[in-house]
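Undergrad: Next come a sequence and a model predicted from it.
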Amino acid sequence: MQTVSDTTAFITGGASGIGLAMARAFAAEGARLALVDLDGEGLREAKRELEAITEVIAISLDVRDREAMAAAADRTERELGPVRILCNNAGVGSGMGGMNLETMRYEHWDHTLGVNLGGVVNGIQTFVPRMVERGGPAHVVNTSSGSGLAVIGGAQFMYCASKFAVTGLSEAIGSLLKFHGIGLTLVSPGFVDTRIAETTRKLDPAAAEVHEMDPEYREKLERFEELFDPLGQDPDEVGTMILDAIHHGRLYCQPDRLMAEPIQARCQALLEAMPPETERDRQMAEMIDKTRQ
């Protein structure tokens, strides 16, 4: 898409962080906005800021709620016109209970996977059929993470599982969307100042419960936040990069180089684990290439 001017963008997690940054970048270019978030107070603040620039509606919902997503889609298209830009951005951290083997519970798995993966699935299932029916130009933005490309610590195993899934989903469905004139960008941020840990504790009762009852892990998280928060990338920088990726139809948006070495090491380890190439491998590779054409 050469421009997002005079289009409608639907942004989950739009009350703060990267979602709000995308909203600012899109609004500056003339897009109308539907901001979706579970944080009602944050939504109101974001709407007040952006409605001075463009048309904005704010919708409070849980992205795991499929009926609510469908209703939000209907309202958005009724009030602002067809959604041409879909940003599946809402996400949470694993919470303290989802960061160690002793305190993990099904509730933590359900919440992390439900929001980070299920929210993306629900956004795609709600909007992509509409986009395909209308045809392009249109664009989907899925927010994954550097932790969806390589693992730098086992403590984020639930978070990594959800983000690796978003990476695979995006790469696969993006290869199909292009035939309908619809682009897709996979955003894999490193460390951005989004306050995701704080948001997770605020909106996830199970994570908050474990955070309060486990002083050792609470201390570790607070120490981590104290050390790294000053180094967090400005979300507005990321929002501008995403807009540029939409303009140029890029699949990947890598806001920084934080994960460069872990990604390289992972790819090298995978290649080294493979046996020597055989004639069968060459024949299979040729067949796969033909299916991509």
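TA: Thanks, I have the structure now. Just so it is clear, the model here is predicted, and its values are computed rather than measured.
Undergrad: CA only for contacts and neighbour counts going forward, please
TA: OK.
Undergrad: In the chain, mark out all the strands, start to finish.
TA: Assigned by DSSP state E, the chain shows strands spanning 8-12, 32-37, 56-60, 83-88, 138-143, 182-187, 252-253.
Undergrad: Next, format these as a markdown table and append distance to Ser175 and mean neighbour count.
TA: Output for the strands of the chain, formatted as a markdown table (distance: least, C-alpha to C-alpha, whole Å; neighbours: other C-alpha atoms under 10 Å):
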| stretch | distance to Ser175 | mean neighbour count |
| --- | --- | --- |
| strand 8-12 | 22 | 28 |
| strand 32-37 | 26 | 27 |
| strand 56-60 | 30 | 22 |
| strand 83-88 | 17 | 26 |
| strand 138-143 | 12 | 25 |
| strand 182-187 | 9 | 25 |
| strand 252-253 | 13 | 18 |
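Undergrad: Got another one to weigh against that:
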Amino acid sequence: MVFHPGAKVSYVAPYSSHRQANTIGTLNILEFSNHRRLKALHYSSTITSYGPTGFVTGARLLPEDERPAAHLAALPYDTGYAQSQNVAEGIIWDAIDHGFPIAIHRPGFVLGESGICNPDDFTSRLFMSCMEMGSYPSLPGQRQEFVPVVDFVVNSMLHISTKQTNLGHAYNLVHPNLDDAISTIASFELINELSPYQMKGIPYDDWVNSMSERVDDPLHPLTPMLRERVCDQKTRWEVYEGMSEYGRANMVQALQDAPEVLHCRPIETVFQRSLQSRMPCCGRKGGG
């Protein structure tokens, strides 16, 4: 079998910049999987392949086997990365319809567990920026689909891959318990509990204006994405207000005989552990 978890990820680059790696790369991996002997393919997509459909189309529930193509109306308002993943997943579904043995895995926002963080990813940049400014954007209508990389995402993919009957379906690898999904505001409140750098929530526009005035701010390279108005005067981040619920039925069914994976720790615990591992890099410019 073949696992394909690779992708180019940029929140400021357009679709054209992602096309070669994410779209053409998907075609290449399909060709490889079909070379000489047909091999099962476990393809990693993302829950963002649907775009901000909750805000744009009003979709409240996204069943796992629902094709992202049905939510194309939301794609113009998302990043080039999300657009490329939507197109790539459309290619994968077409291959499934033509008899290819494929399973689609859509992880949420994956958190590391090793105690080592990437200071250049969006989460680290966001936390560093907000701790240095002492404020964070107040986005009450959003939640984060945080999941641990090894305990849940990797182990889920491996277990799902052990049964051929799991092929031909998609799996949203988000926390099995919807009640354990953490809101954006709650994530910053957890940082306040763990860090000496206290923050307060302020209106989104005020936060972006304060951040963009700091040319050395970790988030400064992402200013275009954070500022650009794309729909009803809301930015690409704000249009994720009113998020849809991601279906979990396929995932729960496939993991029923793997309770140690299905019974994922509460997201607050996972988030605290990840934050603690990030603290040395998140506080580095503030003297921590």
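TA: Arrived safely. Just so we're clear, the structure is a prediction, and the values are computed from it rather than from any experiment.
Undergrad: what's the TM between chain one and chain two?
TA: Here the superposed chains carry a TM-score of 0.38, computed using TM-score structural alignment, normalised by the length of structure 2; 148 aligned residues with a C-alpha RMSD of 4.7 Å.
Undergrad: nearest to Glu198 of structure 1, of the strands of structure 1?
TA: strand 32-37 (15.0 Å; C-alpha to C-alpha).
Undergrad: that older thread, could the strands of structure 1 go into JSON lines alongside distance to Glu222 of structure 1?
TA: As requested, the strands of structure 1 are arranged in JSON lines below (distance: least, C-alpha to C-alpha, whole Å):
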{"stretch": "strand 8-12", "distance to Glu222 of structure 1": "27"}
{"stretch": "strand 32-37", "distance to Glu222 of structure 1": "25"}
{"stretch": "strand 56-60", "distance to Glu222 of structure 1": "29"}
{"stretch": "strand 83-88", "distance to Glu222 of structure 1": "28"}
{"stretch": "strand 138-143", "distance to Glu222 of structure 1": "25"}
{"stretch": "strand 182-187", "distance to Glu222 of structure 1": "26"}
{"stretch": "strand 252-253", "distance to Glu222 of structure 1": "29"}
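Undergrad: Of all these, which one comes closest to Pro205 of structure 1?
TA: strand 32-37 (16.6 Å).
Undergrad: Packing partners of the biggest helix by length in structure 1?
TA: Ranked by residue count, the top helix of structure 1 under DSSP state H comes out as helix 157-177. With contacts taken as 3 or more C-alpha pairs under 8 Å, 6 or more residues apart in numbering; DSSP states H and E, helix 157-177 of structure 1 sits against helix 106-113, strand 138-143, strand 182-187.
Undergrad: Compute the inter-axis angle for the longest one and helix 157-177.
TA: To tie it back to what came earlier, the one meant is helix 106-113 of structure 1. If you take axes from the mean of the first three to the mean of the last three C-alpha atoms, to 10 degrees, helix 106-113 of structure 1 sits at 30 degrees to helix 157-177.
Undergrad: Point out the other helices and strands that helix 106-113 of structure 1 packs with.
TA: helix 157-177, helix 205-213.
Undergrad: looking at these, which is buried most?
TA: helix 157-177 (a mean of 19; mean count of other C-alpha atoms under 10 Å).
Undergrad: can you map out the helices along structure 1?
TA: Going by DSSP H, structure 1 shows helices at 17-28, 40-50, 66-80, 106-113, 119-134, 157-177, 196-203, 205-213, 215-228, 235-248, 260-272, 279-292.
Undergrad: the inter-axis angle of the second one versus strand 56-60?
TA: Spelled out, it's helix 40-50 of structure 1. Going by the same axes, to 10 degrees, helix 40-50 of structure 1 makes 180 degrees with strand 56-60.
Undergrad: For Phe127 of structure 2, give its distance to Trp93 of structure 2.
TA: Using C-alpha to C-alpha, to the nearest Å, Phe127 of structure 2 is found at 36 Å from Trp93 of structure 2.
Undergrad: returning to that earlier point: just put the helices and strands packed on helix 106-113 of structure 1 in a markdown table and tack on distance to Leu184 of structure 1.
TA: Shown next, in a markdown table, are these (distance: least, C-alpha to C-alpha, whole Å):
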| stretch | distance to Leu184 of structure 1 |
| --- | --- |
| helix 157-177 | 5 |
| helix 205-213 | 32 |
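Undergrad: Tell me which of those helices sits nearest to Leu270 of structure 1.
TA: Closest approach to Leu270 of structure 1 among these (C-alpha to C-alpha): helix 157-177, 15.7 Å.
Undergrad: before we move on, the earlier item: can you lay out the helices and strands packed on helix 157-177 of structure 1 as TSV showing distance to Ala245 of structure 1?
TA: Listed next are those as TSV, based on distance: least, C-alpha to C-alpha, whole Å:
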stretch	distance to Ala245 of structure 1
helix 106-113	26
strand 138-143	10
strand 182-187	7
